[in-house]
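1. Predicted model and sequence below, questions to follow.
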Amino acid sequence: MALSAYDLTGRTAFVTGAGSGIGRASAVLLAGAGARVHCADRDADGLDGTAALIEDRGGTARVHTVGVTDRSGLAEAVRSCGRLDALAAIAGIMHSGPVLETRDEDLDRVLNVNFKGVLYACQEAARLMLAHGTRGSIVTMASGAVDTGGAGLLCYGAAKAAVVQLTKTPATELGPHGVRVNAVAPGWIRTPMTARPGRAARARTEAVTTRMTPLGRVGEPDDVAHAVLYPASDASAFTTGQILRPNGGVAMPW
């Protein structure tokens, strides 16, 4: 396939969680492919940093300081695109804790961001694409946790498993309208979110992950951003309802 299939010149993309980590890397890469990128995040300073990276490289960025749980604010931001060709719903939070100590507020907080926030973004993007007859692409962010499980991952893993269903069902419903929906399920990626438990905890986790991963390293945000670009572009014109796994080989589902 010609590399032009990855060319997003003249198209508009909306990225949630664009203030740092995988969201920032994806927004920068989509802009580098030619897209006008709308960047959404609660972190205004992070958004400014992402926009600066995009504009320093000759790209076009617009920022929206809004969280994905703010349904009306998010809807307004998405609609401001006018026409939308690609959504990358990347915003998410991490939570870990024993099953027997899981509280309602823990589950609610994670589901609100990691599932409902993705749902809101997907709904608004799909409505805009259908209104304009756009043969667009929606990319959701799942996790390698849906394949491997792990102690302490009840809330996070459950929300990400729900995102998988939030990929397959819309793919079925929107496919006849020319809208594709795919998920990216990364392995352990070195981001600000995975750094929050502390330097020592992160070092231990990365050491274990490196030993378990056939490619012998943990991932970087750019590793995942390239997996976002593929379903966001025409290169994936016959791909929908699928899960892409940039995980270094740590999980190889059938």
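-> It's in. What you see is a predicted model; the values in this text were computed from it and never measured.

2. going forward, measure contacts and count neighbours with C-alpha atoms only.
-> Will do.

3. Which parts of the stretch 101-250 of the chain are strands?
-> For the stretch 101-250 of the chain, strands defined by DSSP state E, counting those that start in this stretch occupy the ranges 137-141, 180-184, 243-244.

4. I'd like those strands laid out as JSON lines, including mean neighbour count and distance to Ala151.
-> Compiled in JSON lines, the strands of the stretch 101-250 of the chain are given as follows (neighbours: other C-alpha atoms under 10 Å; distance: least, C-alpha to C-alpha, whole Å):
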{"stretch": "strand 137-141", "mean neighbour count": "28", "distance to Ala151": "21"}
{"stretch": "strand 180-184", "mean neighbour count": "29", "distance to Ala151": "22"}
{"stretch": "strand 243-244", "mean neighbour count": "20", "distance to Ala151": "23"}
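
5. Second structure for comparison follows:
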Amino acid sequence: MIELPSTPSFSLAGKRVLVTGASSGIGLACATALAEAGGEVVLAARREEKLKEAVEALNGRGWNASALQLDIADVLEVQVSVERHGPFDVLVNSAGLARHTPATQTTPEDFDAVMNVNLRGAYFITQCVAKGLIEAGRPGSLINMSSQMAHVGGIDRAVYCASKFAVEGFTKAMALEFGPKQVRVNTICPTFIRTPFTEQTFDNPERVKWIEQKIKLGRTGVVEDIMGAVLYLASDASSLVTGTSMLIDGGWTAD
């Protein structure tokens, strides 16, 4: 009699999950997927009212969700909050900032604002959640929402690209350090996804035409395109995956 393998579990039952940037868009979609899979999800963001609405909607489905007002650019606040509310088995850092201008017009203020959220904030929240897991002797999965722009260049996106390329770098380095402790670190790299964050881009018909030409599957992304990927990386189904990026770009970077 042939012995068949068992499909790994996608369940997050018994797992504590922290999702930042969770009040809308990709972050809220990730929180939804992980709560539906049975995770105890803490939604973190700066906008308290939006957070409350999101938590009420998730709890209304019978899922386990709570709110944490948090600005990941404030490293001290992050350290205190993660220590107080952790340890978390899963981190999904979806907080992000973009200020697109030609490179010759980048101001120090714009550069610092983007880096403080996309790089500095991402680095230290990943560090804090990892420390909590390692001190507790628990395995975990840490996921940063990166971008296809972490793998290619983009017009008017020099600062944004720089921040995301750097996230890919520290992801690989942390994966090497934390691997022996069974703490995995990965990124998800979406193409252009329709969210409130990207409204300005999608309001420009010429820009949309350019995007659709670059995406080989011929359509822009929606938040649902991210939900399966984040569930995979958060769950034991990806237990041998670390130090890498999952590109959800419709073939943009395949050229």
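-> Right, received. Where do you want to start? Please read these numbers as outputs of a predicted model, since none were measured by experiment.

6. TM-score for these two?
-> Both chains were compared after superposition, and using TM-score structural alignment, normalised by the length of the first structure their TM-score is 0.94; 251 aligned residues with a C-alpha RMSD of 1.6 Å.

7. picking that back up, let's have the strands of the stretch 101-250 of the first structure in CSV, adding distance to Gln123 of the first structure.
-> Listed next are the strands of the stretch 101-250 of the first structure as CSV, based on distance: least, C-alpha to C-alpha, whole Å:
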stretch, distance to Gln123 of the first structure
strand 137-141, 10
strand 180-184, 12
strand 243-244, 19
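
8. Indicate which one of these is closest to Ala237 of the first structure.
-> For the strands of the stretch 101-250 of the first structure, the distance to Ala237 of the first structure is smallest for strand 180-184, at 8.0 Å, taking C-alpha to C-alpha.

9. once aligned to the second structure, how far is that closest one on average?
-> On superposition with the second structure, the average gap between strand 180-184 of the first structure and its aligned counterparts reaches 0.5 Å (mean C-alpha distance after the TM-score superposition for the first structure).

10. That strand aligns to what range in the second structure?
-> Aligned using TM-score structural alignment, strand 180-184 of the first structure spans residues 184-188 in the second structure.

11. Now do that stretch: everything it contacts.
-> The list of residues contacting stretch 184-188 of the second structure from outside it, by C-alpha atoms under 8 Å, 6 or more residues apart in numbering, reads 139-147, 168, 171-172, 174-175, 178, 229-230, 233, 241-248.

12. Repeat the analysis, applying 7 Å as the threshold.
-> With C-alpha atoms under 7 Å, 6 or more residues apart in numbering as the contact definition, stretch 184-188 of the second structure has outside contacts at 140-147, 171, 174-175, 178, 242-247.

13. got it, and stretch 54-71 of the first structure?
-> Where contact means C-alpha under 7 Å, 6+ apart, the residues beyond stretch 54-71 of the first structure that reach it are 28, 31-32, 36-44, 47, 51, 73-74, 77, 112-113, 117, 120.

14. can you give me the end-to-end distance of that stretch?
-> Using C-alpha to C-alpha, to the nearest Å, one end of stretch 54-71 of the first structure lies 26 Å from the other.

15. Also stretch 171-186 of the first structure?
-> Using C-alpha to C-alpha, first and last residues of stretch 171-186 of the first structure are 20 Å apart.

16. What's the biggest helix in the first structure, counting residues?
-> Taking DSSP state H as the assignment, the helix of the first structure that covers the most residues is helix 154-174.

17. tell me which residues in that helix are buried?
-> By neighbour count on 16 or more other C-alpha atoms under 10 Å, the buried set for helix 154-174 of the first structure is 154-164, 166-168, 170-171, 174.

18. Thank you, goodbye.
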